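In: I would like the atomic coordinates for the input below:
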Amino acid sequence: MSNRQVILATLPQGKLGPEHFRIEEAARPVPAEGQVLVRTLYVSLDAASRAWMQGATYRAGLEAGEVMAGMALAEVIESRSSHLVIGDLVFAETGWQAFAAVAANGLVRLPRIEPLTYLLSIYGVPGLTAYFGLLECGRPKAGDTVVVSAAAGAVGSIAGQIARLKGCRTVGIAGGAAKCGVLTGELGFDAALDYKAGNLLDDLRAACPDGIDVYFDNTGGCILDACLSNMTNHGRVVCCGAVSQYDGGVAGSGSLAVPGMVIIKSLTLRGFLLADFLENREQAMLELKGWVGSGQLRVREDVLEGLDSLPAGLIGLLGGENVGKRMVKVL
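Out: Below is the predicted model:
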């Protein structure tokens, strides 16, 4: 009846390390009226988790001593709500623990598909974020040049493939030759640039001689600077993430080309949250399922095993270890 938990022991002042977490055993929670007790199956690992440690974002900041926050695919094992029954699958904020009691109101019953992990990757937050961020905010047209940073990550790997499916020339930016090889060799990107090698500004000019029409930004910082310098007039920048500033970075650092290039080139920069577009979720799911089913869109996942692997999994994610969506299977 115990509940294994990962606790955020202390808030990091610099880079996140294993010393900032500890493992504890607690009593398994008992659901109150209107709640369900869920067993955590897969915990989603997201770079934004590091930003939560710096203070309030689109959610409250984290405090030392709390169960580490996180979203998970979970199965209902006890219900005190008419909304959900035992055996239902849900995507819920469980935190990093084996069991959680969560409010049933607002939870959506998910279909049982194979593999289940797709509910956290292509049919979950990454897939929908890539879909709406690119198509609704970037508004690419056939023939456009689209550049995606963190292109081997959960969102970037999907956004780049969608751009290609919409008839765009797609250039990915990633760290290391191996990741760049995956982008061009497996995921269909037209070109891939290693920001850790060479001069990114020069490499972008060579790869995008006519400029960048749409830049899907997952990093911020110096990569954003380099892309802004090579945008076409009236280009569009999708502001999806700022991973360069999460782990020991300084919020607002970099981006020296803002606002100069934005003004000179009449650029549009648009930030967004997935919640802005969820009313059109079913339309997005239909198109994503069609692409996956036909083999036109490939899904890359990085699945680790065991609750104890969560701290190292997040640290490695921030260091760029993963290709595709990283998650942890809770055994």
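In: make it CA atoms for all contacts and neighbour counts henceforth
Out: Noted.
In: quick one: contacts for the closest residue to Trp291 other than its chain neighbours?
Out: Nearest residue to Trp291, sequence neighbours excluded (CA to CA, 6 or more residues apart in numbering): Leu297, at 5.3 Å. Contacts for Leu297 (CA atoms under 8 Å, 6 or more residues apart in numbering) come out as Ile158, Gln161, Ile162, Leu187, Trp291.
In: which residues of the stretch 51-200 of the chain fall in helices?
Out: 125-132, 156-165, 177-185, 200-207 (DSSP state H, counting those that start in this stretch).
In: helices and strands around the first one, which ones?
Out: Put plainly, it is helix 125-132. Other elements packing on helix 125-132 under the criterion 3 or more CA pairs under 8 Å, 6 or more residues apart in numbering; DSSP states H and E are helix 156-165, helix 281-294.
In: okay if I get the contacts of Leu297 as CSV plus neighbour count and distance to Glu19?
Out: Shown next, in CSV, are those (neighbours: other CA atoms under 10 Å; distance: CA to CA, whole Å):
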residue, neighbour count, distance to Glu19
Ile158, 31, 33
Gln161, 25, 38
Ile162, 22, 39
Leu187, 21, 36
Trp291, 16, 42
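In: and of those residues, the nearest to Ser309?
Out: Nearest to Ser309 among the contacts of Leu297, counting by CA to CA, is Ile158 at 25.3 Å.
In: Now do Gly156 against Leu134, distance only.
Out: 10 Å (CA to CA, to the nearest Å).
In: any common contacting residues for these two?
Out: By CA under 8 Å, 6+ apart, the residues touching both Gly156 and Leu134 are Phe216.
In: Those two: which has the busier surroundings?
Out: Gly156 (30 against 27; other CA atoms under 10 Å).
In: Grab the nearest non-local neighbour of that one.
Out: Ala150 (5.7 Å).
In: May I ask you to confirm that that neighbour is in contact with Ala174?
Out: Yes - here Ala150 reaches Ala174: they are 5.3 Å apart, a contact under CA atoms under 8 Å.
In: Quick one: name whatever helix or strand follows the helix or strand hosting Val262.
Out: Element membership for Val262, per DSSP states H and E: helix 260-264. Using DSSP H and E, the helix or strand that follows helix 260-264 in sequence is strand 268-271.
In: Just the residues contacting that next one, thanks.
Out: So strand 268-271 is contacted by Cys137, His234, Gly235, Arg236, Val237, Val238, Cys239, Cys240, Val262 (CA under 8 Å, 6+ apart).
In: To check against the first, give me the structure of this:
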Amino acid sequence: MNKQLIFKKRPIGMPEADTWELESNPIAEPGEGEVLIQHHYISLDPAMRGWMNDTKSYIPPVQIGEVMRSGSIGIVVKSNNHPKFEEGDVLTGWGGVQQYVVTNGENWYKVDTNLAPMPMYIGTLGMPGMTAYFGITEVGKIKEGDIVLVSGAAGAVGSIVGQIAKIKGCKVIGIAGGADKCKYLIDELGFDGAIDYKSENLATALKRECPKGIDVYFDNVGGEILDVALTRLRMHARIIICGAISQYNNKTAIKGPSNYLSLLVNRATMQGMVVMDYAKDYAKAAQEMGMWMMQGKLKSREDVYEGIENFHDTFKRLFTGDKKGKLVLKVKED
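Out: The predicted structure is shown next:
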């Protein structure tokens, strides 16, 4: 049987457990030219919250009655004359929160688990890592000597953003929640400074850590943190809007920046980015990031939990901050 998490109702605010229903259905057979993949891990990402809203976005919303959308990785257990994939291949793609998926292979990619473990391919070498790489290099256009500020800095994307900026010769300040995460940023990831938004005044802390202002702000959080960051822009600063996790579960209107005129005064830019726009260059980015990892310059951290039955409790960690690095759920039963 295939355990599947079915999307049952559109949430208002933080999704409750009854947003989904766990069903057990017969495992489907692959048709001609298709493969059956047994999922080992699924990816939990803040973007999943946005996909539940019936609003216009960069990707259509998940429909009621569908398997909850997610990134995934698993092994081909049956191939029905597929032209590219055969039994035993490890594939990553958009398989959803379920234990098995049948696919024609479109938008699925073969990976080598001799080079890196499965969870890393839905983390640092997957969508979060690609988001960090292209967001900070292509949109942020970082250059040596830049002062870079990252929010959500201990998370899957932010932790990679900061490390890439350091590799490129930037001064990097991270914003995270709690003394433990701030210590992690400096002691383990090599950030130059950290701000604990839970215990510090943001404006005061930013003046302390970025006395000369900031050249690049990579925003994963939105809300008040984005607004305060706008007050510290240097001339021709670049702001990358990657996400706004502080706003995703709002029951009222999203809070936008009131200090936006700083963009005008400093001739700065604020640009949104969606990782799918860079899909043709994923392999190049993965190769460079893999090299940095082999050289010990880039650290990867996956926070792995087990059991598809525990999806809701694990999903909530995205918004409570009770995690470090990439949040992953193991769905294969041993």
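In: Give me the aligned partner of Gly167 of the first structure over in the second structure.
Out: Per TM-score structural alignment, the equivalent position to Gly167 of the first structure in the second structure is Gly169.
In: any idea how far the nearest residue to its match once chain neighbours are set aside is from Val172 of the second structure?
Out: Nearest non-adjacent residue to Gly169 of the second structure, counting by CA to CA, 6+ apart: Glu144, 4.5 Å away. With distances taken as CA to CA, Glu144 of the second structure is found 11 Å from Val172 of the second structure.
In: Counting neighbours, go ahead and name the busier of the two.
Out: Val172 (29 against 12).
In: and that one, what does it touch?
Out: Per CA under 8 Å, 6+ apart, neighbours of Val172 of the second structure: Ile147, Val148, Leu149, Val150, Gly162, Ala165, Lys166, Phe191, Asp192, Gly193.
In: post-alignment, the helix or strand containing Tyr305 of the second structure versus the first structure, mean distance?
Out: According to DSSP H and E, Tyr305 of the second structure maps onto strand 302-306. In this overlay with the first structure, the average offset of strand 302-306 of the second structure from its partner residues is 0.6 Å by mean CA distance after the TM-score superposition for the first structure.
In: For stretch 318-325 of the first structure, buried residues please.
Out: Leu318, Gly320, Glu321, Asn322, Val323, Gly324, Lys325 (16 or more other CA atoms under 10 Å).
In: Now intersect those with the helices, please.
Out: Counting by DSSP state H, these place Leu318 in helices.
In: Just give me the closest of the buried residues of stretch 318-325 of the first structure to Val102 of the first structure.
Out: Of those, the one sitting nearest to Val102 of the first structure (CA to CA) turns out to be Lys325, at 24.6 Å.
In: what about the strands in the stretch 101-250 of the second structure?
Out: All strands of the stretch 101-250 of the second structure, identified by DSSP state E, counting those that start in this stretch, fall at 109-111, 147-151, 171-176, 193-196, 214-219, 233-241.
In: Turn the ones you listed into a markdown table, columns for distance to Val304 of the second structure.
Out: Shown next, in a markdown table, are these (distance: least, CA to CA, whole Å):
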| stretch | distance to Val304 of the second structure |
| --- | --- |
| strand 109-111 | 19 |
| strand 147-151 | 22 |
| strand 171-176 | 20 |
| strand 193-196 | 24 |
| strand 214-219 | 25 |
| strand 233-241 | 27 |
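In: which of the helices and strands packed on helix 125-132 of the first structure is buried the deepest?
Out: helix 156-165 (a mean of 27; mean count of other CA atoms under 10 Å).
In: contacting residues around it?
Out: 122, 126-127, 130-131, 134, 140, 146-151, 169-172, 183, 187-189, 216, 218, 296-297, 299-300, 324.
In: Please check those residues and keep the buried ones.
Out: Buried members of the contacts of helix 156-165 of the first structure, scored by 16+ other CA under 10 Å, are 122, 126-127, 130-131, 134, 140, 146-151, 169-172, 183, 187-189, 216, 218, 297, 299-300, 324.
In: What's the separation between Met52 of the second structure and Gly222 of the second structure?
Out: Remark: distance between Met52 of the second structure and Gly222 of the second structure (CA to CA) = 19 Å.
In: got a winner among the contacts of strand 268-271 of the first structure for most neighbours?
Out: Among those, the one with the most neighbours (other CA under 10 Å) is Val237, at 29 neighbours.
In: check contacts around that residue.
Out: Applying CA under 8 Å, 6+ apart, the residues near Val237 of the first structure are Gly138, Val214, Tyr215, Phe216, Asp217, Leu267, Thr268, Leu269, Arg270.
In: If any of these are buried, put those into a ChimeraX selection.
Out: Buried members of those, defined by 16+ other CA under 10 Å, are picked up in ChimeraX with:
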select :138,214,215,216,217,267,268
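In: Look up the counterpart of stretch 229-247 of the second structure in the first structure, residue range please.
Out: Going by TM-score structural alignment: stretch 229-247 of the second structure matches residues 227-245.
In: between the helices and strands packed on helix 125-132 of the first structure, which one is nearest to Arg112 of the first structure?
Out: helix 281-294 (14.3 Å).
In: average gap between that closest one and the second structure?
Out: Mean for helix 281-294 of the first structure is 1.7 Å (mean CA distance after the TM-score superposition for the first structure).
In: quick one, that helix and helix 125-132 angle?
Out: Counting by axes from the mean of the first three to the mean of the last three CA atoms, to 10 degrees, helix 281-294 of the first structure lies at 100 degrees to helix 125-132.
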